[in-house]
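> heads up, no residue letters with this:
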């Protein structure tokens, strides 16, 4: 099965900054127009993309300078990209690195090259000599260029790109730094048994008697969200490309995903009352919206509302999984990810999911890879991050 469809065309490529409201609308909706008809592509909802990309809705704009660009050919947009200077990222990395993101284009070398060149010029004017990406618009959101898995089922917050984009990015002088892996875990009656927890240890029992769990409470979701944010920032602070999540980013994320959440979707693990680990699974929005297109009709919105109210999902994604740095390198710290997922699966018996996606997993994160690959030998999706040194302006 081929998961790409684009015949290179002639015509000059003109890359221009996004200035008007019409430009912004084109920028946000561009993927569903240029990728239409490509095998494996399913359009995300425009509403979801506006939350990611509209400066009035995306919290990233509170701490980042961002400029959008559109590539035009023969009067039609054929690609897009964002140039990003994220002050929170620079502060955490202690290195001045610019970023590119929201890269979507027809898989043709002249288009991709022209878009990347425009970002590089924009960053060089700001005295930035290294660029990393892609992110949309932060490492806490959609990340990487899809290099494998174009024909796999779409998943919420996982970007889709046609084959070829990776090659053209590398042709423009970008070198791979990390791959991000996703694993498809089929669920069944024996799912919990497949997690090998030494000694059949269980939370709250025996040697783990000091370990307790908490459920998600919609009444206390704001307070729980802040606990989750702090634990997430602590657990992931040493990972490649990590950027600390700000309180206003967590608030915005909760507001967006609250309609999808149920108590079974989140487990917080405490040790003597102190949060030490967490895991969250998010229902796959594509299950109920994938056949409606990016801009549903009035009847489509009615169908979406009914499917949401009756929870007509069959898949989900583990979006957060982490352990406090205080337990890093300890036996308990190595056990907690498995125990957290087992707890999620135990609760998930009440949910209709037939499979879940475990991702992102950094290819350099041997602990998480060993956990995932003890259940699923090979990833079914692979996304890639790149860097490039820039000459002085």
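Sure, I can see it. In this text the structure is predicted, and so the values were computed from the model without any measurement.

> From now on I want contacts and neighbour counts done on CA atoms only, so please keep to that.
Fine.

> Doesn't residue 88 belong to a helix?
Yes. Assigned with DSSP: H, G, I helix; E, B strand; the rest coil, residue 88 falls within a helix.

> wait, it sits on residue 244?
Yes. Using C-alpha atoms under 8 Å, residue 88 is in contact with residue 244, at 7.2 Å.

> more neighbours, those two?
Set side by side, residue 88 and residue 244 show more neighbours around residue 244, with 20 against 16, by other C-alpha atoms under 10 Å.

> Now do the contacts for the more buried one.
88, 89, 92, 233, 237 (C-alpha atoms under 8 Å, 6 or more residues apart in numbering).

> please redo it, this time with the cut-off set to 7 Å
residue 233 (C-alpha atoms under 7 Å, 6 or more residues apart in numbering).

> what does the one 3 residues further on give?
Contact partners of residue 247, counting by C-alpha under 7 Å, 6+ apart, are residue 226.

> so where do the helices sit in the stretch 51-200 of the chain?
With helices called from DSSP state H, counting those that start in this stretch, the stretch 51-200 of the chain shows them at 87-93, 109-124, 165-171, 191-194.

> any idea how far the residue nearest to the spatial centre of the chain lies from residue 209?
Nearest to the geometric centre of the chain sits residue 142, at 3.4 Å (C-alpha atoms, centre = their mean). For residue 142, the distance to residue 209 equals 38 Å [C-alpha to C-alpha, to the nearest Å].

> in stretch 307-322, what counts as buried?
Within stretch 307-322, the residues scored as buried using 16 or more other C-alpha atoms under 10 Å are 308, 311-322.

> cool, stretch 264-278 as well?
Within stretch 264-278, the residues that qualify as buried are 264, 265, 266, 267, 268, 269, 270, 275, 276, 277, 278, counting by 16+ other C-alpha under 10 Å.

> For those residues, give me JSON lines that also has secondary structure and distance to residue 178.
Listed next are those as JSON lines, based on DSSP: H, G, I helix; E, B strand; the rest coil; distance: C-alpha to C-alpha, whole Å:
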{"residue": "264", "secondary structure": "helix", "distance to residue 178": "32"}
{"residue": "265", "secondary structure": "helix", "distance to residue 178": "29"}
{"residue": "266", "secondary structure": "strand", "distance to residue 178": "28"}
{"residue": "267", "secondary structure": "strand", "distance to residue 178": "29"}
{"residue": "268", "secondary structure": "strand", "distance to residue 178": "29"}
{"residue": "269", "secondary structure": "strand", "distance to residue 178": "29"}
{"residue": "270", "secondary structure": "strand", "distance to residue 178": "32"}
{"residue": "275", "secondary structure": "strand", "distance to residue 178": "30"}
{"residue": "276", "secondary structure": "strand", "distance to residue 178": "27"}
{"residue": "277", "secondary structure": "strand", "distance to residue 178": "25"}
{"residue": "278", "secondary structure": "strand", "distance to residue 178": "24"}
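
> Use this one as the comparison:
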């Protein structure tokens, strides 16, 4: 007879440590899994440290079999997501689960059922998952691209999880893609002509982010993002606390030449961020910064060499969207970032994403620079009867 599975809420520091450790243990045999920094995981899950908790209710669960932790899941409700229009994916009655790990399908089924029950108890009528924890962090389940490590701030899941989730009655709500390309040889001639045309325009100025005015520059980028993405599927606005928190967390990754703001007629109109792929370095840290890994990380961040670069975020102000100017600004920024990454950091590979499967504008840009899909994530949905 199979041993009974116990699903219990996380309670206290010991349970929280067990929740975090579960992922390291269950993924230890996957050569492409990148252990997150443990300090970052504690911060993510701790109210008062992560401002997501200021507008969300989060319940963590552990699965045990014979007193051994064999899985975990979070169930959470984001009040800001509930306030969004339903046609944009979120909306009233929509709860989430995420941070999912399970040793086998039986455990997976028990964890998902417990998360669903908790959401029902909170009055939710629909689940959108996995989202860990915010849509801006690591949304979606990896279903394609298990043969390579993820870049910075991208999730990585066991291949069997897809079947386990879908067997629980979940349907695909949205596909998220990342695109990769070799950046050493430049872009096609058409892109070069578009960039050159923009450089001749007296209206356009594409400049590097100025770290001396970092708070101001970060606010410009987030304001454009909130405007540019406001009609996108899954959009949830940033709070002022999240703006400040994100800027502080990401500042060490900001290399001025890899982050651009485009101005039109003297006003900010678009931005594009690119970060060196820190995962390449921290993969062997086992999630620990001490005693010596913190020094290695700080040294590397001063001048990353042979680093891959990821473009995680870009936005064009809504008044310029659906115009030729929007794509021109995007091509100019990505070309300037490409030149800098290759010349200053010996970069060879770039990754753009994630990109929603129906974002035709961004998909067209990814196709134009001859990039190819290398990873696919899926966000699933299910009614809660």
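Here it is on my side, so go on. No experiment lies behind these values; they were computed from the predicted model shown.

> Which one of the buried residues of stretch 264-278 of the first structure is nearest to residue 23 of the first structure?
Nearest to residue 23 of the first structure, judged by C-alpha to C-alpha, of those is residue 265 at 37.6 Å.

> Just to check, the closest one is in contact with residue 280?
Yes. Between residue 265 of the first structure and residue 280 there is a contact at 5.6 Å, judged by C-alpha atoms under 7 Å.

> Most tightly packed of the helices of the stretch 51-200 of the first structure?
For the helices of the stretch 51-200 of the first structure, the largest average neighbour count (mean count of other C-alpha atoms under 10 Å) is found in helix 109-124, namely a mean of 20.

> packing partners for that one?
If you count contacts as 3 or more C-alpha pairs under 7 Å, 6 or more residues apart in numbering; DSSP states H and E, helix 109-124 of the first structure packs onto strand 76-86, strand 98-105, helix 165-171.

> Pipe these into a markdown table and attach distance to residue 111 of the first structure per row.
Conversion of those to a markdown table gives the following (distance: least, C-alpha to C-alpha, whole Å):
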| stretch | distance to residue 111 of the first structure |
| --- | --- |
| strand 76-86 | 7 |
| strand 98-105 | 7 |
| helix 165-171 | 9 |
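
> and residue 220 of the first structure, which of these is closest to it?
Closest of those to residue 220 of the first structure is strand 76-86, at 30.7 Å (criterion: C-alpha to C-alpha).

> so where in the second structure does the closest one end up aligned?
Using TM-score structural alignment, strand 76-86 of the first structure corresponds to residues 68-78 of the second structure.

> ditto for stretch 127-142 of the first structure
Stretch 127-142 of the first structure maps onto residues 123-138 of the second structure, going by TM-score structural alignment.

> contacts for that stretch?
Here stretch 123-138 of the second structure has contacts from 93-99, 139-141, 153-155, 379-385, using C-alpha under 7 Å, 6+ apart.

> Regarding it, how distant is the last residue from the first?
End-to-end distance for stretch 123-138 of the second structure: 25 Å, by C-alpha to C-alpha.

> quick revisit: just the helices and strands packed on helix 109-124 of the first structure: most buried one?
Mean neighbours per residue, mean count of other C-alpha under 10 Å, is largest over those for strand 98-105, with a mean of 26.

> Outside of that strand itself, list whatever touches it.
By C-alpha under 7 Å, 6+ apart, the residues outside strand 98-105 of the first structure that reach it are 31, 78-85, 111-112, 119, 123, 128, 130-137.

> from the chain's centre, how far out does it sit?
Relative to its chain's centre, strand 98-105 of the first structure lies at 14 Å (C-alpha atoms, centre = their mean, to the nearest Å).

> so that strand versus strand 76-86, what angle?
Put simply, strand 98-105 of the first structure runs at 160 degrees to strand 76-86, going by axes from the mean of the first three to the mean of the last three C-alpha atoms, to 10 degrees.

> Please tell me which residues of the second structure strand 98-105 of the first structure aligns onto.
Matched against the second structure by TM-score structural alignment, strand 98-105 of the first structure falls on residues 95-102.

> Quick check: that stretch compared with the first structure, mean distance?
Superposed on the first structure, stretch 95-102 of the second structure shows a mean distance of 1.5 Å to its aligned residues (mean C-alpha distance after the TM-score superposition for the first structure).
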